[in-house]
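Trainee: below are the sequence and a predicted model for it; my questions follow.
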Amino acid sequence: MTGGAHQDVPVRDAATVIIVRDAARAPKVLMGQRGKGAIFMPNKFVFPGGAVDAEDGRVALGTPLDTVCRKRLTLHATDASPEALAVAAIREVWEETGHRFAVTDTDGQGGAWSGFGGAPSASALRFFFRAVTPPGRPRRFDARFFLAPAEALADDPDALPQASDELSHLTWVPLSEVRALDTAFVTELVLAELSRHLPSLDAPERVPFVRADSLSSDVIWL
């Protein structure tokens, strides 16, 4: 739906993680399918991610963001700090997939969230892409996409849990087969950028920022 009732929907900060395994040989990305009843992107295959919560800004990182990535995240800044964005990304991955980017807890306190078992670790995250949902949608997000290797997960990448309430059909999708899935346009843009960037999982030289502040989209580089 475009225009009308959805024009004044506020834009929320959000964070997403593109987790890649076998980057040098046969790259795969972790994706799941949103429910058909979801308000935002129903039925679409997406990377794990979601909106930044107010509490994310109060959670301490166990390991910091890469310096270059943190600096880029401060450009065209919004209310969410770089650290809050990283925490949100890590929390969403855990909530939707059961996987953790974590520094293992050794004091028995349970970590940042109940059952997380440690502090969120941002050292493997690389700021890779940014996009604002176009006007006219029922939900709008200013999404920062982080790139991370599966090797940085604290758990076995093959130990995929039961589907969460938000994502089903959670699986490692070969990059060569992603185009056969039902994905959103922004996901296609991210995947095209990823294909150019691999096999490197380092921070890119420039981060594309797709700004959809109006009905036309502009790309700037961070």
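Mentor: Looks like it came in fine. Numbering: from 1, shown residues only.
Trainee: going by C-alpha atoms from here, please, whenever you check contacts or count neighbours.
Mentor: OK.
Trainee: for this structure, just list every one of the strands.
Mentor: Here the chain has its strands, by DSSP state E, at 11-21, 28-34, 45-46, 49-51, 102-104, 118-120, 126-132, 140-149, 167-174, 208-211, 218-221.
Trainee: and those strands as TSV, adding distance to F185 and mean neighbour count?
Mentor: Below are the strands of the chain laid out as TSV (distance: least, CA to CA, whole Å; neighbours: other CA atoms under 10 Å):
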stretch	distance to F185	mean neighbour count
strand 11-21	15	24
strand 28-34	15	23
strand 45-46	11	23
strand 49-51	16	22
strand 102-104	31	21
strand 118-120	30	25
strand 126-132	11	25
strand 140-149	14	23
strand 167-174	18	18
strand 208-211	12	19
strand 218-221	14	12
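Trainee: and here's the other structure:
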Amino acid sequence: MMTEAPKKPPQPIRDAATLILYRFDAGRLQVLLGERAASNAFMPKTYVFPGGRLDLADYRVRPAAPLNVATAARFARARVTGPRKALALALAAIRETFEETGLRLAGPASRAFKGEPPEGWGEFCTADDCLLAPDPSALTYVCRAVTPPQRPRRFDARFFAAPASAATGELRPSEELGNLLWITPDDAARLDLPPITQEVLHRLPDWLAEPALHNPDLGVPFYRRGYSGKDMMVLE
């Protein structure tokens, strides 16, 4: 009698954050994308927005400013995401963007820090002999997506958008994200993009338009695989 092979345990779902930096060039929307390294186990050689996993240190770093009103209100309606975690996710998006692209969203830290920055934040918080702190005030929470099952890594990712004018520093590639480029959503469609990145680029112009961008009552799309096995989207 043949026995069934044991089922693999489900992959743990880790909290993550992504930052969509955008700008307008001659009136045309452009976003910052980079190519993930070929050695990466999660979506290698695809073009994505900067981002990564939420770290414990992201709870410990003191920001230069709070979340803006719209983002705080949108998170207040989100499932299992309290205000402390909401802020930590925004700070994770800022940290990952700096690590992967060299761009920093920061403000003076004279009133934000007591002592040394938490582990993992030292390089971000030190620039030209000044102490800086991450500034999430320009970040708008625009969507959420959970990686489908059967992937080598699974993340519960929150997507933020921020104008490129809020960032400082010189754009540079990293080991995790190379071939950085400012590109329109239409031109990006010719790249190798994960499905969620394609969806975000399709919806982004509407999310960035006024009054939607600063509307605290706007529902946040939540993309996930339903119990039926079909992809679905609900509003939070």
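Mentor: Arrived safely. Bear in mind the structure is a predicted one, so any value in this text is a computation, not a measurement.
Trainee: could the strands of structure 1 go into a markdown table alongside distance to E193 of structure 1?
Mentor: A markdown table is the format used below for those (distance: least, CA to CA, whole Å):
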| stretch | distance to E193 of structure 1 |
| --- | --- |
| strand 11-21 | 12 |
| strand 28-34 | 13 |
| strand 45-46 | 15 |
| strand 49-51 | 18 |
| strand 102-104 | 27 |
| strand 118-120 | 27 |
| strand 126-132 | 9 |
| strand 140-149 | 11 |
| strand 167-174 | 16 |
| strand 208-211 | 9 |
| strand 218-221 | 13 |
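Trainee: who's in contact with the residue mapped onto M233 of structure 2 from structure 1?
Mentor: Taking TM-score structural alignment, the alignment pairs M233 of structure 2 with V219 from structure 1. The contact partners of V219 of structure 1, taken as CA atoms under 8 Å, 6 or more residues apart in numbering, are P208, F209, V210, R211.
Trainee: the last one matches what in structure 2?
Mentor: So that's R211 of structure 1. By TM-score structural alignment, R211 of structure 1 lines up with R224.
Trainee: ok, for its match, nearest residue in space, not its chain neighbours?
Mentor: Leaving aside its sequence neighbours, R224 of structure 2 sits nearest to V146 (CA to CA, 6 or more residues apart in numbering; 5.2 Å).
Trainee: so that neighbour touches F155, yeah?
Mentor: Yes - the pair formed by V146 of structure 2 and F155 meets the contact definition of CA atoms under 8 Å, at 5.6 Å.
Trainee: mind listing the shared neighbours of those two?
Mentor: Both V146 of structure 2 and F155 are contacted by I13, under the criterion CA under 8 Å, 6+ apart.
Trainee: any idea how far the aligned residue in structure 2 for R126 of structure 1 is from Y22 of structure 2?
Mentor: Under the alignment (TM-score structural alignment), R126 of structure 1 pairs with T140 of structure 2. Relative to Y22 of structure 2, T140 of structure 2 is positioned 12 Å away (criterion: CA to CA, to the nearest Å).
Trainee: need the residues touching each of those two.
Mentor: Joint contacts of T140 of structure 2 and Y22 (CA under 8 Å, 6+ apart) are A161, A162.
Trainee: ranges for the helices of structure 1?
Mentor: 67-73, 82-97, 185-197 (DSSP state H).
Trainee: onto which residues of structure 2 does the last one map?
Mentor: Residue correspondence for helix 185-197 of structure 1 in structure 2, counting by TM-score structural alignment: residues 195-207.
Trainee: how big is the offset of that stretch relative to structure 1?
Mentor: For stretch 195-207 of structure 2, the mean deviation from structure 1 after alignment is 1.1 Å (mean CA distance after the TM-score superposition for structure 1).
Trainee: pull out the buried residues from that stretch.
Mentor: T197, Q198, V200, L201, L204, W207 (16 or more other CA atoms under 10 Å).
Trainee: in structure 2, what residue corresponds to E83 of structure 1?
Mentor: In structure 2, E83 of structure 1 lands on L87 (TM-score structural alignment).
Trainee: look up how far Y141 of structure 2 lies from the counterpart of V103 of structure 1 in structure 2.
Mentor: Alignment note (TM-score structural alignment): V103 of structure 1 maps to G107 of structure 2. Noted for G107 of structure 2: a distance of 20 Å to Y141 of structure 2, by CA to CA.
Trainee: repeat that for G102 of structure 2.
Mentor: Using CA to CA, G102 of structure 2 is found at 22 Å from Y141 of structure 2.
Trainee: do I have it right that A65 of structure 2 meets A138?
Mentor: No - with contact defined as CA under 8 Å, A65 of structure 2 and A138 do not form a contacting pair (9.6 Å).
Trainee: the two: which has the busier surroundings?
Mentor: Taking other CA atoms under 10 Å, A65 of structure 2 and A138 do not tie; A138 has more neighbours (20 against 17).
Trainee: contacts only, for the closest residue to the more buried one other than its chain neighbours.
Mentor: Leaving out its chain neighbours, the residue that sits closest to A138 of structure 2 by CA to CA, 6+ apart is A162, at 5.6 Å. A162 of structure 2 sits next to L19, I20, L21, Y22, A138, L139, T140 when contact means CA under 8 Å, 6+ apart.
Trainee: cool, thanks, signing off.
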